[in-house]
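K.L.:
got a structure for you, letters missing:
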């Protein structure tokens, strides 16, 4: 039996980014908010923010603060989404190299 290898096209988000490489709008970022349940039964927000122009991960970073705790999963996810929007706005004003 021969197992064929699957070949996938590189689906980098850079294809959708601005041509000069500098972020210009919020659409140059991807925000992935979610939540985690803690051992005590509360929820914390979990977030990943990626700048698509250079595929740089803006959040989380070393020493990043915890988002929460919250009583419900919905609150935790909404707080993570708000934090992501704040980070995008801040990075648009002063992009990291």
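P.N.:
Ah, there it is. Keep in mind that what you see is a predicted model, and the values were worked out from it rather than measured.
K.L.:
every contact and neighbour count from this point should use C-alpha atoms.
P.N.:
OK.
K.L.:
where's the residue most central in space within the chain relative to residue 71, distance?
P.N.:
When CA atoms, centre = their mean is applied to the chain, the residue found nearest the centroid is residue 49 (2.2 Å). Remark: distance between residue 49 and residue 71 (CA to CA, to the nearest Å) = 24 Å.
K.L.:
next up, a structure to set beside the first:
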């Protein structure tokens, strides 16, 4: 099995070592993972994870976060998830959650 040349950042939910909270200064300091779930019968919902790469902090989802959708198409659900991810990134740059 061969690996692709592009590496994705490792998502660390429970780090074994503590990392000092480090705010991101631009969009390159964040990783947005957007996808969808659902079906044509129930509608499509966007799924989203936003990780600050400077310290590995998971910014989204959080307890109480509203669901993204439902939407009629997969593309609309993913687009809404990306839009929400961009808003989370911009908000964290303006006022970092440390």
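P.N.:
Great, that's in hand. What you are looking at is a predicted structure, and each value in this text was computed from that prediction instead of being measured.
K.L.:
let me see the contact set for the residue nearest to the centre of structure 1.
P.N.:
Going by CA atoms under 8 Å, 6 or more residues apart in numbering, residue 49 of structure 1 touches 29, 30, 31, 32, 57, 58, 59, 60, 84, 88.
K.L.:
how about residue 89 of structure 2?
P.N.:
27, 30, 50.
K.L.:
can I get the residues you listed in JSON lines including distance to residue 95 of structure 2?
P.N.:
Shown next, in JSON lines, are these (distance: CA to CA, whole Å):
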{"residue": "27", "distance to residue 95 of structure 2": "14"}
{"residue": "30", "distance to residue 95 of structure 2": "14"}
{"residue": "50", "distance to residue 95 of structure 2": "15"}
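K.L.:
just send these back as a markdown table, with distance to residue 65 of structure 2 and secondary structure too.
P.N.:
Shown next, in a markdown table, are the contacts of residue 89 of structure 2 (distance: CA to CA, whole Å; DSSP: H, G, I helix; E, B strand; the rest coil):
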| residue | distance to residue 65 of structure 2 | secondary structure |
| --- | --- | --- |
| 27 | 22 | helix |
| 30 | 19 | strand |
| 50 | 13 | strand |
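K.L.:
from those, which is closest to residue 76 of structure 2?
P.N.:
Among these, residue 50 lies closest to residue 76 of structure 2 (CA to CA), at 18.6 Å.
K.L.:
how near is that closest one to residue 23 of structure 2?
P.N.:
Taking CA to CA as the measure, residue 50 of structure 2 falls 14 Å from residue 23 of structure 2.
K.L.:
kindly report the same for residue 74 of structure 2.
P.N.:
For residue 74 of structure 2, the distance to residue 23 of structure 2 (CA to CA) stands at 32 Å.
K.L.:
ok, now residue 32 of structure 2?
P.N.:
16 Å.
K.L.:
ok, now residue 61 of structure 2?
P.N.:
With distances taken as CA to CA, residue 61 of structure 2 is found 18 Å from residue 23 of structure 2.
K.L.:
neighbour-wise, which of these two wins?
P.N.:
residue 23 (20 against 15; other CA atoms under 10 Å).
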